[in-house]
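> What follows is a predicted protein model with its sequence.
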Amino acid sequence: MTIDIELAKQILAAQPFAELVGTEIAEFGDGTVTLVIPIRPELCQQFGFVHGGVLSYAADNALTFAAGTALGANVLTGGFSITYLRPAKGVRLRAVATVTDATRRQAVVRCEIYAEDADDEPVLCAVAQGTTRSVERELAHA
């Protein structure tokens, strides 16, 4: 099944955790996706930086949505690694994921996560790479 930005937004809206975090799809298509997450205090750790779990979630979801542009809507993460480069702070996170290569059932995807402030240049905070797989059966919705 081909996936476009409207279907991608419906899939994202069906994810309760994405709604809790406030995730939005800013760009979608041709092997690339950009997810945006507003930074608010509830997403931060004790030092005021965005919690690593939120960065990890952003990478996971961006990797999978980017893979969806190549593999279709029924895609699950097979695994990924993330490297935290510097603390994330500002007004929003921007996760940009791009398919490196894809076969009929699998895609390798790279993601860069930036922290953005209203006046400053975006700061690269983390990079991730992962593998996603298409699922041939229809996935049940919760």
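Sure thing, it's come through.
> okay, CA-based contacts and neighbour counts for the rest of this
Will do.
> And the strands in this structure?
Using DSSP state E, the strands of the chain run over 24-29, 32-38, 75-84, 92-102, 106-116, 123-134.
> let's bring in a second one:
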Amino acid sequence: MTPVPAELDLDLARKVLDAQPFSRLLGARVTAFGDGAATLELDLREEHRQQNGYVHGGVLSYAADNALTFAAGAALGPAVLTAGFSIQYVRPAVGAVLRARASVVHAGRRQAVVRCEVFCVDADDADDAGDTETLVAVAQGTVLNSA
């Protein structure tokens, strides 16, 4: 995997995410970025839930999609777009924080294959360094360098 250029760091990743109106609407944040990996988090609100109180699958898909793309960007550079991804819901998502952790499995010059695990973190654990994560979904996708 090619090393990410120095200018592609966590601060730039946060600026890129902040430039996405939908990400701002959801309240997403990038908490880790680099070396072919990225972590995206969002504090869960009532608006993120479906009628049974679980986090809506669309919110889980959003988190996986963006985490996949940011991880690929850490390997391919900033001009990337998701070509496609699949997601499997493992269990109903409940908790205070949604955390999507993605890493590049393979990167070429123009595309990367990336895996993502999506977790929920309980309210009691959300501020702790050793928080308890519950796996709620797994995703895999292909991201293309669009430059």
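On my side now, so go ahead. Worth saying up front: this structure is predicted, and the values here are computed from it rather than measured.
> what's the nearest residue to R92 of the first structure if we skip its chain neighbours?
Take R92 of the first structure and drop its neighbours on the chain: the residue closest to it by C-alpha to C-alpha, 6 or more residues apart in numbering is P38, 4.2 Å away.
> One more: G68 of the first structure?
V75 (6.2 Å).
> swap in R40 of the first structure?
V91 (7.5 Å).
> got a list of what that neighbour touches?
38-40, 115-118 (C-alpha atoms under 8 Å, 6 or more residues apart in numbering).
> and L12 of the second structure, what pairs with it in the first structure?
Residue pairing (TM-score structural alignment): L12 of the second structure is matched to L7 of the first structure.
> what's near enough to touch that match?
Taking C-alpha under 8 Å, 6+ apart as the definition, L7 of the first structure has no contacts.
> where's it relative to I25 of the first structure, distance?
As judged by C-alpha to C-alpha, to the nearest Å, L7 of the first structure and I25 of the first structure stand 11 Å apart.
> can you check A95 of the first structure too?
10 Å.
> Compare neighbour counts for the two and give me the winner.
Ranked by neighbour count (other C-alpha atoms under 10 Å), A95 of the first structure and I25 place A95 first, with 29 against 19.
> coming back round to it: so what's the residue count around the aligned partner of the residue nearest to R92 of the first structure in the second structure?
When the second structure is aligned by TM-score structural alignment, P38 of the first structure is paired with D43. Neighbour count for D43 of the second structure, taken as other C-alpha under 10 Å: 18.
> Please apply the same query to the one 5 residues further on.
Using other C-alpha under 10 Å, H48 of the second structure is surrounded by 17 other residues.
> Then D120 of the first structure?
With other C-alpha under 10 Å as criterion, D120 of the first structure counts 9.
> ditto for the one 3 residues further on
Around V123 of the first structure there are 19 other residues, counting by other C-alpha under 10 Å.
> Translate it into the numbering of the second structure.
Per TM-score structural alignment, V123 of the first structure is aligned with T134.
> Its match and A67 of the second structure: what is the separation?
17 Å.
> what does L20 of the first structure align to in the second structure?
Structural alignment places L20 of the first structure opposite L25 in the second structure (criterion: TM-score structural alignment).
> any idea how far H48 of the second structure is from its match?
From L25 of the second structure to H48 of the second structure the distance is 11 Å (C-alpha to C-alpha).
> can you tell me which residues contact the residue most central in space within the first structure?
By C-alpha atoms, centre = their mean, the first structure has its centre lying nearest to A62, at 2.0 Å. For A62 of the first structure, the contacting residues are 33-35, 95-97, 111, by C-alpha under 8 Å, 6+ apart.
> can you put the residues you listed in JSON lines and add distance to G53 of the first structure?
Formatted as JSON lines, the contacts of A62 of the first structure follow (distance: C-alpha to C-alpha, whole Å):
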{"residue": "V33", "distance to G53 of the first structure": "20"}
{"residue": "T34", "distance to G53 of the first structure": "18"}
{"residue": "L35", "distance to G53 of the first structure": "16"}
{"residue": "A95", "distance to G53 of the first structure": "14"}
{"residue": "V96", "distance to G53 of the first structure": "17"}
{"residue": "A97", "distance to G53 of the first structure": "17"}
{"residue": "C111", "distance to G53 of the first structure": "15"}
